[in-house]
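Novice: Pasting the sequence and the predicted coordinates here, then a few questions.
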Amino acid sequence: MKILLVLGALNGALAVILGAFGAHGLKSRVDESMLAVWSTASEYHFYHALAMLLCGLLARAFGASGMVTAGWVLFAGTLVFSGSLYVLVLSGQKWIGAITPLGGTALIIGWLMLAWSLFKAV
């Protein structure tokens, strides 16, 4: 669970860095619709960095391994969801957006796993 906490914190920092890059570094390079895509990617990246921290802290408090697993699923979902959107904007390859829903599905599963783990632990 320590690695999950560290990854959550590092992902939070990365989300802020990438959000700032999108707001300042991409403004003159991509159109408004692609800036909106980047913004969505960085928002979800940040939310799920916090969720990873939450999973790690809750696992530590309750000793529930399901919460750690949920955190890893959220990490994978963030990597695929936000990562695919970042790549889409930087590359201009629209087809990469086809894998974004797989990341979104993983994010949903991660939240449901966290809910189930909490239900069992509390």
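Specialist: Structure received. Numbering: from 1, shown residues only.
Novice: hey, let's count contacts and neighbours off CA atoms from now on
Specialist: Noted.
Novice: And the helices in this protein, which stretches?
Specialist: 2-20, 32-62, 65-91, 100-121 (DSSP state H).
Novice: Out of these, which is the most enclosed?
Specialist: Neighbour counts (mean count of other Cα atoms under 10 Å) averaged over each of the helices of the chain peak at helix 65-91, with a mean of 22.
Novice: what's that helix packed up against?
Specialist: helix 2-20, helix 32-62, helix 100-121 (3 or more Cα pairs under 8 Å, 6 or more residues apart in numbering; DSSP states H and E).
Novice: closest one to V87 among the ones you listed?
Specialist: Among the helices and strands packed on helix 65-91, helix 32-62 comes nearest to V87, with 9.4 Å by Cα to Cα.
Novice: and that closest one with helix 100-121, angle?
Specialist: Using axes from the mean of the first three to the mean of the last three Cα atoms, to 10 degrees, the inter-axis angle of helix 32-62 relative to helix 100-121 is 20 degrees.
Novice: how far away is L112 from G71?
Specialist: 11 Å (Cα to Cα, to the nearest Å).
Novice: First-to-last residue distance for stretch 87-107?
Specialist: Stretch 87-107 stretches 18 Å from its first residue to its last (Cα to Cα).
Novice: quick one on the thing from earlier: I'd like the helices and strands packed on helix 65-91 laid out as TSV, including distance to S84.
Specialist: Converted to TSV, those look like this (distance: least, Cα to Cα, whole Å):
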stretch	distance to S84
helix 2-20	13
helix 32-62	9
helix 100-121	6
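Novice: before we go on, here's another structure to hold up against the first:
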Amino acid sequence: MIESWVIDDGGTAPVASEAVVEILRSRIGEGRRETWLTGSSGRLSAFVTNTERAMVMLLDGEGDPGEHAVDPGNDGWSEGFVLSSGQHDEYPDEDTVLVGEAFRIVEHIGGAGSWPADARRAVDR
């Protein structure tokens, strides 16, 4: 059975992988730039964006440092990553990806339960 994912905002309905990008776009349009998804196996996936770049993480569970998508060799910095707590973060661009790539990664994780084979990531464990 493929893992199902639920947006971690009190909802209980699984999100279809083909719907996750539209949901993320809608949330961004509402000013919600941080989205956590909880998998039926207890894994977590995070998406935080400044609308141009995004931090995408996949964790085995609470407390796991996990893995995050990377853009190696990109030496800039981006700010404007607003968390649901109101905290404003900035990240090195090599630790984030363009938002289109982030959408592709999150959609793939939701459908296959794993990173796309060609997605670059860093293991933080």
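Specialist: Thanks, I have the structure now. Given the structure is predicted, the values throughout are model-derived calculations rather than measurements.
Novice: Mind checking the TM-score on these two?
Specialist: Overlay of the two chains. TM-score (TM-score structural alignment, normalised by the length of the first structure): 0.30; 62 aligned residues with a Cα RMSD of 4.9 Å.
Novice: follow-up on the earlier one: out of the helices and strands packed on helix 65-91 of the first structure, which comes closest to L88 of the first structure?
Specialist: L88 of the first structure lies closest to helix 32-62 among these, at 8.5 Å (Cα to Cα).
Novice: Now do the closest one: which elements does it pack against?
Specialist: Judged by 3+ Cα pairs under 8 Å, 6+ apart, the packing partners of helix 32-62 of the first structure are helix 2-20, helix 65-91.
Novice: quick one: contacts of the shortest one?
Specialist: Spelled out, it's helix 2-20 of the first structure. 38-39, 42-43, 45-46, 48-53, 56-57, 68, 71-72 (Cα atoms under 8 Å, 6 or more residues apart in numbering).
Novice: Kindly report the same for stretch 41-60 of the first structure.
Specialist: With Cα under 8 Å, 6+ apart as the test, stretch 41-60 of the first structure has contacts from 1-2, 4-5, 7-12, 15-16, 18-19, 64-68, 70-72, 74-75, 78, 81-83, 85-86, 114.
Novice: residue contacts, the residue nearest to the spatial centre of the first structure?
Specialist: Against the mean C-alpha coordinate of the first structure, by Cα atoms, centre = their mean, the closest residue is T78 at 2.9 Å. By Cα under 8 Å, 6+ apart, the contact set of T78 of the first structure is Y44, H45, H48, G103, G104, L107.
Novice: 7 Å - rerun?
Specialist: When contacts are counted by Cα atoms under 7 Å, 6 or more residues apart in numbering, T78 of the first structure touches H45, H48, G103, L107.
Novice: Same list (those) but as a markdown table, adding distance to A121 of the first structure.
Specialist: Shown next, in a markdown table, are the contacts of T78 of the first structure (distance: Cα to Cα, whole Å):
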| residue | distance to A121 of the first structure |
| --- | --- |
| H45 | 27 |
| H48 | 22 |
| G103 | 27 |
| L107 | 21 |
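Novice: sorry, back to before: just put the helices and strands packed on helix 32-62 of the first structure in TSV and tack on distance to E32 of the first structure.
Specialist: Shown next, in TSV, are those (distance: least, Cα to Cα, whole Å):
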stretch	distance to E32 of the first structure
helix 2-20	15
helix 65-91	11
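Novice: so which of the helices and strands packed on helix 65-91 of the first structure comes closest to L90 of the first structure?
Specialist: When those are compared by Cα to Cα, helix 32-62 sits nearest L90 of the first structure, at 9.0 Å.
Novice: where's the closest one relative to the chain centroid, distance-wise?
Specialist: 4 Å (Cα atoms, centre = their mean, to the nearest Å).
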